[in-house]
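Peer 1: Everything below, folded, please.
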Amino acid sequence: MVVIGLVMAARFTGSLQRLELLALDSFLQLRPAEAKDDRIVLVSIDEADMRKTGYPIRDRDLLDLLNTLQTYKPAVIGLHILQNQIAETNKTALFAALKQPERLIVAEKILPASDQIPPPGGFSAAQVGLIDIVPDGDNHLRRLLLGVYNPIDTSKYRFSLTIRLVETYLVSQNQSFALKNGTRDPEAMRFGATELPRLLPNSGAYIGADTNGPQMLLNFRSGHRPFRVLSLSDIKTGRFNPIWLRDRIVIVGITDPKIRPIIPTAANDSTNSLDLQAHAVSQIISAVLDGRSLFNTWDDGWEYLWIMGWGLTAIVLGRSTHTPRNKLIGIGMAQVGLIGISYWLLAGGWWIPVIPASLVWLLNGIGCAAFYKYDWVLRSRLKENQRVIEERQGMIEQTFDVIHNGPLQTLASLLRQIRDGKLSQEQLLLALENLNREIRGIGEHLKQETLSQEDSLYLRDGLKVDLKLPMHELFFEVYSNTLERSDFPRFETLKIACYFEPIEQRFLSVEHKRSLCRFLEEALCNVGKHAEGSTHLNVTGTQAKDWYSLEVKDNGIGIRSSADGEGTKHARNLAARLGGRFQREPSSPKGTLCKLTFPLIKPWFR
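Peer 2: Here you go, the predicted structure:
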């Protein structure tokens, strides 16, 4: 999200404008060549012609050229030559001898106000068009000025030479193509049903662009020779087909680079001003008559939503479980797809932000893939460490249970008998030898279990029980082995009732089964140690619906202390792991109840 925010902020401040404009230039240059637009003919006064006629151009030479062109009956002639580029003789009115002045549109320059060049006299406002250009910060021309108020006299609105030529030609084709205001955008221009999209300060990649007067993006006609070009010498000598000029738009201009510098454009780094005018006229006429696309842009909200969408998609890809190689392939394919979509939309007339979308896609795609890979490795290591810790903790608890329910119980019984003076020295030595043997047996069992990874339960005197046995059989083995312990003589005088129902145990793990057996063993040992005055013992395991209850109940004098020992803490932890409950409480009318109830349904197990 930080990457998305930074890229969007960079675009909002205009930091990505140059890159986006260069991407637009590249897309325009990659387009396939279009057919030549033969509705437009350029009459180029090139460097060779200028050497013959001199500069400024003599008005007599220019009049002869225009009168000659009019004999071929073009629809309109556009003179892309400013007044200061024409040398008047004898101070006569310029173009006074022009045979058909109504077919001519002349040029003027009005920007900036301090450098205005007015049009030649004798022409109406409808026959004058400005030829000012609005280059971008890198001096490339990508937009066309369609009209503007005269900065000296703001009551006078001036249309561009392009608009004047287009209007004159389209009206000659169909009267319904007269110039009008737009319907979707009242400040835009419209010919028939074709509205010219108006460039706004923040349209496309532009951020705070100067759009004084309606402007539009230039959709240059692709191809090496998009227009027919005749030289001044060709016109004078008649080396052309007269059909080429009839009912056409003829634009006359100087192409000598020493007089008319080359203008870098989005389509070509060496476009002259005459070609530029032809591209502008062709763009509008082709849109009106042929349905050729004009460039549109999305609203800012949709553009930033587009950028954010690619960034979020990259995050999703980064979080995926694909291998790094597959992720990189996916990132590369999607990047190609993004460029392809942007190019396809531009061909259809929509300029969308490809550079910001590519940045958030690549940065988030590669960055998030690397980040989440590192995160996955780190989490895997943490999980492995946690697994090792849990295994060690389980081993510690298992070892504690074996020692607690075996040697420690024996030792506690010995200490009690010593305090009561019930043991002779010989009996004590024998008991200690048995205790030593029992401890060594436990150590040997734990060593073998670690090496063999066997699933068994260690009981006294080296007895091991396979934990794969049914649960009720394991309970009975624990019960039988515990009641045979010689260190609890109280068991010999008890009347015992024992019954274990079979358990639906498919959701019980080996560790669950081991812990349940240790619980039963601990509960029975507690009876042997603490149930003074007890004469009866009930040991049962019963199942009711999806719950199983393991219960040890005696009728001794009852619980003397409310403090939880280690065995009680282990029992409570076991109940929590199983999603069940543990009870250790006085029994009515006397005695102690130790009961563990747990569910046999998978979702309860943790």
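Peer 1: use CA for all of it now, contacts and neighbours both
Peer 2: Fine.
Peer 1: now the strands for the stretch 501-606 of the chain?
Peer 2: In the stretch 501-606 of the chain, the strands defined using DSSP state E, counting those that start in this stretch lie at 536-544, 547-554, 581-586, 592-599.
Peer 1: now the other sequence, so there's something to compare against:
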Amino acid sequence: MFAGAKKLFTQPVIVTSVLVTIMLAGVQRLRLFEYFELKVFDQMMQRRADLPPDPRLLIVGFTEQDIQELKHSTPTDEELDRLLDKLQSNQSRVIALDFFRDIPQEPGHAKLLNRLQTNKKIIPICSTTTSPPPGLDANNVGFADLPEDPDAVIRRALLFVNPEPKAPCQSQQSLAVAVALKYLADTAKIQPQITQTGDALQLKLGKTVFQRLPQDAGGYVEADNGGFQILLNYRSFHNVARTVSFTDVLNNKVNPDWVKDKIVLIGATAPSKQDIRNTPYATGRQDNAGKMPGIVIHAHIVSEILSGVLDQRPIFWYIPEWGEITWLWGWTLIGALIGWKIKHPLVLGLAGGGALVFLIGGSFIIFNQAGWVPLAQPVIGLIAAAGSVVVYTAYSEKLQRDKIANQIQEQEKTIDLLKSLLREGGATSNEAKSPVDSQPQSGQLLNNRYKVSQVLGSGGFGYTYLADDTKRPGSPKCVVKHLQPAQKDPRFLEVARRLFRVEAEILEILGHHKRIPQLLAYFEENQQFYLVQEYIKGHCLQDELIVGKRLEEAEVIKILRDVLKVLVFVHDHNVIHRDIKPSNLMRRETDNRIVLIDFGAVKQIQPHQEEESLTVAVGTLGYASPEQLMGQPRLNSDIHALGMIGVQALTGKNAKEIERDPQTTVLIWRDKAQVSDGLAAILERMTSFDYLRRYQTAKEILEELDKL
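Peer 2: Coordinates of the predicted model:
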């Protein structure tokens, strides 16, 4: 169990995603992402569908036209009193008065003050720096302060505060809260309940609960959340409510039904009053579009409260810090997986772009459900993790290629030395045991671990066994290849041992490909060599290529593609398989894909028999290229062998029976198959006698097949 966990957590995907997550979480604590998260919040707010104007609200704006008509920049107390009288005569439900009246604006101050002191349905304002009108109950006053973020945008609403004893404004509730609570109490008999659990404050209105904004909610990092704040869930970019002008009300130009039973909010909307504030709708705009007067923002807060309580409009919610880290790690993990699994640059870009679209789209869907989750961090995390894994993979593969290149050089030198020793001592040695004499019995334990259960194959090289790995849980099946040295001479054994080790190290690297059996172990026992590989359950391609049976062209192309994709990987590592033939191509049962088995270089240590059906100088007659039979294999020698398999599949002939024209050296097979000119041309070039005229890489052939 611990070994499995260690393997899991040392994988590049896991390690990279965890490291990127930790790094970004640390950077986030420095508030380096907060700016971007807030801008993303604004963009999503702008793109969200608007709600219609709130029918419970009416805004009376003091406009530039009102200033010109009344000949002063702020209404007098007498004008305000007249306005309030008209609104109340039209049976308004609650009135919010967003004009400071700590200093009288004569004429009419005494009359206005009397109205404010005696009428509990009119809510005047104060602020942290400005007192309310004198003689008013603090419970019937609302503060007008609107908290700004560092970029001067109003995204939060301050509902309650605990004022300092000497503060000019002693009201504990905001203007919007005071108005909304009076409306709810009057129309729905709902009273507020404020509870505290630990550091968490809650405002309960009916069945709706407003949570106090956490310091690290959404994209915020240690935000100033003093008092009781919530995230401001704006209703609309355009009109939060019907709006009329100050003088229209005074001049009786407003339909009384627009006022009856409504919350009326009175305040300045003229730009010259300098109460125009930045909102999320203004972000990214060069003009003043998206900026709103303070009274309009108060209307948005009132509408948010009423809609949440009476209309069940969702209240903004957030995930806790551990949830944000999990969210971030999930997307870095996806990025790392994309970088790990996808190699083609175009496909990698498309997959990465698709993941980003899914991330952004998913975050926007969540936002439309009033959820705010970080987005800038996961976007950077996904890209960083994918890029890191791609760089790591490229570097790792380069190291592997360099390592294999060195091993191949050593392999070639060892093979040359081995051939020299064979020439000196003969192809076989009298000291060598015959394969039959040394065959392990069923149930025999090799290396005190691998229990032989079945002989899968045998030949001049030795045996292939199906065995049980008795030291792994469940004793899983594995394949053991038993390789018998051609001679027992100490010098030969030492060279053979070196070649065996190098070949095993190459197979260890190649086994990372999902369609090459993984090397599980290799060992020497009683001067015999053993390779232990992953067991591939399925059947070999030889079972499909029945003499006299022709395969359809589409089937042959599919086989070629399947094998070529593996050869691209093998040849990219400068490794020659050396023995491509149907019996070394396994059709895996689980996914019906072809797996490449039985790489041939290590067979140099084995005795060779002269029958044509067996391996000759590492390669099989009928498939091995001319240069390989001469002991000089090249990468495209494997291409020749695969081309012969293609011809065999199309003709239904044994590969050894397909002859070449003695004059042109071209294979004679076209009259024995039904094949398109395009595929025939590809196969003829693959099987060219001259390796210089043959395809040089498997990638070239795949590109040609794509054109068919």
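Peer 1: returning to what we had before: would you mind saying which of the strands of the stretch 501-606 of structure 1 lies nearest Ser282 of structure 1?
Peer 2: strand 592-599 (82.0 Å; Cα to Cα).
Peer 1: what packs against that closest one?
Peer 2: Secondary-structure packing of strand 592-599 of structure 1 (3 or more Cα pairs under 8 Å, 6 or more residues apart in numbering; DSSP states H and E): strand 547-554, helix 566-578, strand 581-586.
Peer 1: Mean neighbour count and distance to Asn181 of structure 1 added to the ones you listed, as JSON lines?
Peer 2: Formatted as JSON lines, these follow (neighbours: other Cα atoms under 10 Å; distance: least, Cα to Cα, whole Å):
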{"stretch": "strand 547-554", "mean neighbour count": "21", "distance to Asn181 of structure 1": "82"}
{"stretch": "helix 566-578", "mean neighbour count": "17", "distance to Asn181 of structure 1": "77"}
{"stretch": "strand 581-586", "mean neighbour count": "18", "distance to Asn181 of structure 1": "82"}
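Peer 1: which one of these lies closest to Lys52 of structure 1?
Peer 2: That would be helix 566-578 among those, by Cα to Cα, at 103.3 Å.
Peer 1: Any idea how far that closest one is from the middle of the chain?
Peer 2: 47 Å (Cα atoms, centre = their mean, to the nearest Å).
Peer 1: who touches that helix?
Peer 2: 512, 515, 519, 522, 581-582, 596-599, 604-606 (Cα atoms under 8 Å, 6 or more residues apart in numbering).
Peer 1: which one of those is nearest Leu345 of structure 1?
Peer 2: Closest to Leu345 of structure 1, out of all of the contacts of helix 566-578 of structure 1 and judged by Cα to Cα, is Arg606, at 53.8 Å.
Peer 1: Pro599 is in contact with that closest one, correct?
Peer 2: No. Arg606 of structure 1 lies out of contact with Pro599 (Cα atoms under 8 Å); the separation is 11.6 Å.
Peer 1: Need the residues touching each of those two.
Peer 2: Shared contacts of Arg606 of structure 1 and Pro599 (Cα under 8 Å, 6+ apart): Leu578, Gly579.
Peer 1: out of the two, which sits in the busier spot?
Peer 2: More crowded of Arg606 of structure 1 and Pro599, by other Cα atoms under 10 Å: Pro599, with 21 against 8.
Peer 1: Please name the residues that touch that one.
Peer 2: Counting by Cα under 8 Å, 6+ apart, Pro599 of structure 1 touches Asp546, Trp547, Tyr548, Leu578, Gly579, Gly580.
Peer 1: Can you tell me which of those residues is closest to Glu397 of structure 1?
Peer 2: Using Cα to Cα, Leu578 is the member of these that sits closest to Glu397 of structure 1, with 16.1 Å.
Peer 1: Could you report the separation of the closest one from Leu524 of structure 1?
Peer 2: From Leu578 of structure 1 across to Leu524 of structure 1, the span is 21 Å (Cα to Cα, to the nearest Å).
Peer 1: Could you do Pro586 of structure 1 as well?
Peer 2: The gap separating Pro586 of structure 1 from Leu524 of structure 1 is 16 Å, by Cα to Cα.
Peer 1: How about Leu414 of structure 1?
Peer 2: Leu414 of structure 1 is 17 Å from Leu524 of structure 1, by Cα to Cα.
Peer 1: Who has more neighbours out of the two?
Peer 2: Legend: neighbour count by other Cα under 10 Å for Leu414 of structure 1 and Leu524, higher for Leu524 (24 against 21).
Peer 1: Next one: the closest residue to Pro118 of structure 1 other than its chain neighbours relative to Lys529 of structure 1, how far apart?
Peer 2: Spatially, and ignoring its direct neighbours in sequence, Pro118 of structure 1 is nearest to Glu108 (5.2 Å; Cα to Cα, 6 or more residues apart in numbering). Separation of Glu108 of structure 1 from Lys529 of structure 1 (Cα to Cα): 116 Å.
Peer 1: Look at the two and report which has more neighbours.
Peer 2: Glu108 (24 against 18).
Peer 1: Which parts of the stretch 501-650 of structure 2 are strands?
Peer 2: Counting by DSSP E, counting those that start in this stretch, the strands of the stretch 501-650 of structure 2 are 519-525, 528-534, 538-540, 585-588, 594-596.
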